[in-house]
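Student: What would the 3D arrangement of this be:
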Amino acid sequence: MGIKIITDSASDIPKELALKYNIEVLPLLVYKDGDTTEYRDNVDIFPDDMYEFMIEGGTVKTAQVSYESFYRKFEECINTDDEYIYIAFSSELSGTYQTSKMVEIELKEKYGDINIEIIDTKAASLGFGLIVIEAAKVAKQTNDKSKVLETIKYMMKNIEHIFTVDNLEYLYRGGRVSKASAVIGGVLNIKPILDVEDGKLIPFEKVRGRKKAIKRIAELVSKRNIDLEKLIVGINYSYNKKDALLLADMLKKMYGIENYILGEIGCSIGAHTGPGTLSVYFLKQNN
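Tutor: Model prediction:
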């Protein structure tokens, strides 16, 4: 008997780490404008292909993990001796968590108590992914479910998200900024610095120019942390790996940070933030 971790593709966990820590990833769904095909994030459609489509003027929409997918997976779990924890994308940004809870209710009515715990991380992208990875590490080391849940709770409380986007138009399409802000931002080359607070996307600073935005992200890491040399950070990007490596180099030169997870923002997140997004995630240590 063991403890198994399930998550969804909005966690943007690099495939090699999902394999290493035996994390099962359920894909959110992606739809291209004018195409009725249902694409599974990072299964049928991959980030670079989607970003190229968006750069050429195409629009994409996303949908949560389907009810049927949850039902099949959770029912499969019930028929094993293992304990399962499904760690979900923020309920403030997607209906995925709510759908998983609906499936849980139906299965409990059918089977009684089930061996699946569902957690709303109130986190997104690789910030969410770092919570999942740490939970999976603990799950591999122990059969104590309470320790895994304590780890998740601690990570959720202390995980930080800081990111910028290259084009405000994509945030406007997703209802995150006004049309006026998107237009003015484009004209003035304004790059917003954003955060995730209680599961919601929050713009909190504006910087003019891409290079200044990257530098500001690096500066903000030090304002939210102590003991920076031991910090493990997540850095991810959409169609701009060069900028991600530049940010990693800045963090090394400024603070001695050498441990980081580098990954590409998947389709379920990138559809709303667009190509050119750059993010850093880390565990706050000053409280």
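
Student: hey, let's count contacts and neighbours off CA atoms from now on
Tutor: Noted.

Student: does Val196 belong to a helix or a strand, and which?
Tutor: strand 190-197 (DSSP states H and E).

Student: Can you give me the buried ones in that strand?
Tutor: 190-196 (16 or more other C-alpha atoms under 10 Å).

Student: Now tell me what touches it from outside.
Tutor: 122-124, 160-168, 184-185, 201-210, 213, 217 (C-alpha atoms under 8 Å, 6 or more residues apart in numbering).

Student: residue boundaries of the strands in the stretch 51-200 of the chain?
Tutor: Under the criterion DSSP state E, counting those that start in this stretch, the stretch 51-200 of the chain carries strands at the ranges 60-63, 83-88, 116-120, 159-164, 190-197, 200-208.

Student: I'd like the structure of this one too, to check against the first:
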Amino acid sequence: MGSAVAVVTDSTAYLPAGLAERHGLTVVPLQIAVGGSTRDESDISTAEAARALKEWHPVTTSRPAPERFADAYRSAADSGARGVVSVHLSAAMSGTVEAARAAAEDAPVPVTVIDSGTIGMGLGFAALSAAAAALSGGTAGQVADAASRRAALTRSLICVDTLEHLRRGGRIGAAATLLGSALMVKPLLDIRDGRIAPLEKVRTSSRALARLEELAVAEAGDRRVDLGVQHLAAASRAEPLAARLRERVPDAVDVFVGEVGPVIGAHVGPGMLGVVVAPQL
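Tutor: As a prediction, the model looks like this:
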């Protein structure tokens, strides 16, 4: 293992390829159903999910079964871990934390389950901080604290083309207040108290993109931060946005660009852009 404490997360962390493996993270996949077939999120391409969403086919998601977490915890113990810290997406958005806690009750080693209160790279940065603490020899308490503190510091900013996917998926929360004018605006959202919440509304896609950038730069300030630029079927806008943020946030340490997977994609829809600002501990 390389550490006495193993760190487990879930597939909605959307870490860039190879990053989880390099940091010793175990990733448990959520489930997604497209066209009546339920698969692990890792077994369906984002392009397939985005195509189904664009054609308004039903796409649904579900938490992993507790047995999947039980397998991960047992494997960690078999590999020599004396404890596990399991860091997951917001309990207000998914039953994943609940499933992890159910499995933790019968795990062969102590398991601490952390509700990150967020999703996507917000969760990813928290898991990476936990992994770094574990690899440096931290106790389970120190590893859990690293995840919780990083998650609390992190801000996720989101721009969607339409609120319809969030409404259909039941994840719209307080952003429902924008529905009445949703056809005439491009909503800017963030994650507060574990839920997607309305932030601002602007009139055009270009203005929404500019405002997303402005908010991210302001959030970073003069702190040392990591940035995650995430999108769904919008690479042509995400890559230039990341380049501009690299220039405007001189204290950015790492800037990751990636496409969200189908679980988040099912709820935000094609065209989504997001920026995660994660101050370093």
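
Student: Just the closest of the buried residues of strand 190-197 of the first structure to Glu38 of the first structure, please.
Tutor: Val196 (28.3 Å; C-alpha to C-alpha).

Student: what kind of secondary structure is Thr9 of the second structure in?
Tutor: Here Thr9 of the second structure is strand, with the state taken from DSSP: H, G, I helix; E, B strand; the rest coil.

Student: corresponding residue for it in the first structure?
Tutor: Under the alignment (TM-score structural alignment), Thr9 of the second structure maps onto Thr7 of the first structure.

Student: hang on, isn't that match packed against Asn22?
Tutor: No. Applying C-alpha atoms under 8 Å as the test, Thr7 of the first structure and Asn22 come out as separate, 10.9 Å apart.

Student: Of the two, which one has the most company?
Tutor: Set Thr7 of the first structure next to Asn22 and count neighbours by other C-alpha atoms under 10 Å: Thr7 wins out with 24 against 17.

Student: how close does the aligned partner of Ala234 of the second structure in the first structure sit to Lys223 of the first structure?
Tutor: Residue correspondence to the first structure (TM-score structural alignment): Ala234 of the second structure is matched to Asn240. To Lys223 of the first structure, Asn240 of the first structure is 25 Å away according to C-alpha to C-alpha, to the nearest Å.

Student: which of those two has more neighbours?
Tutor: Taking neighbours as other C-alpha under 10 Å, Asn240 of the first structure and Lys223 compare with Asn240 leading, 15 against 10.

Student: which ones are touching the residue lying closest to the more buried one once chain neighbours are set aside?
Tutor: Nearest residue to Asn240 of the first structure, sequence neighbours excluded (C-alpha to C-alpha, 6 or more residues apart in numbering): Gly276, at 5.7 Å. Gly276 of the first structure sits next to 165-167, 237-240 when contact means C-alpha under 8 Å, 6+ apart.

Student: Among these, name the buried ones.
Tutor: Buried among the contacts of Gly276 of the first structure by 16+ other C-alpha under 10 Å: 165-167, 237-239.

Student: would TSV of the residues you listed with distance to Lys61 of the first structure be doable?
Tutor: Shown next, in TSV, are these (distance: C-alpha to C-alpha, whole Å):
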residue	distance to Lys61 of the first structure
Val165	18
Asp166	19
Asn167	17
Tyr237	19
Ser238	16
Tyr239	18
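
Student: Which two of these have the greatest separation?
Tutor: Asn167 and Tyr237 (13.6 Å).

Student: Next one: the closest residue to Ala63 of the first structure other than its chain neighbours from Ser69 of the first structure, what distance?
Tutor: Once flanking residues are discounted, Ala63 of the first structure sits nearest to Leu29: 4.9 Å by C-alpha to C-alpha, 6+ apart. In this view, Leu29 of the first structure and Ser69 of the first structure are 11 Å apart by C-alpha to C-alpha.

Student: Repeat that for Leu220 of the first structure.
Tutor: 39 Å.

Student: which one of those two has more residues nearby?
Tutor: Ser69 (14 against 11).
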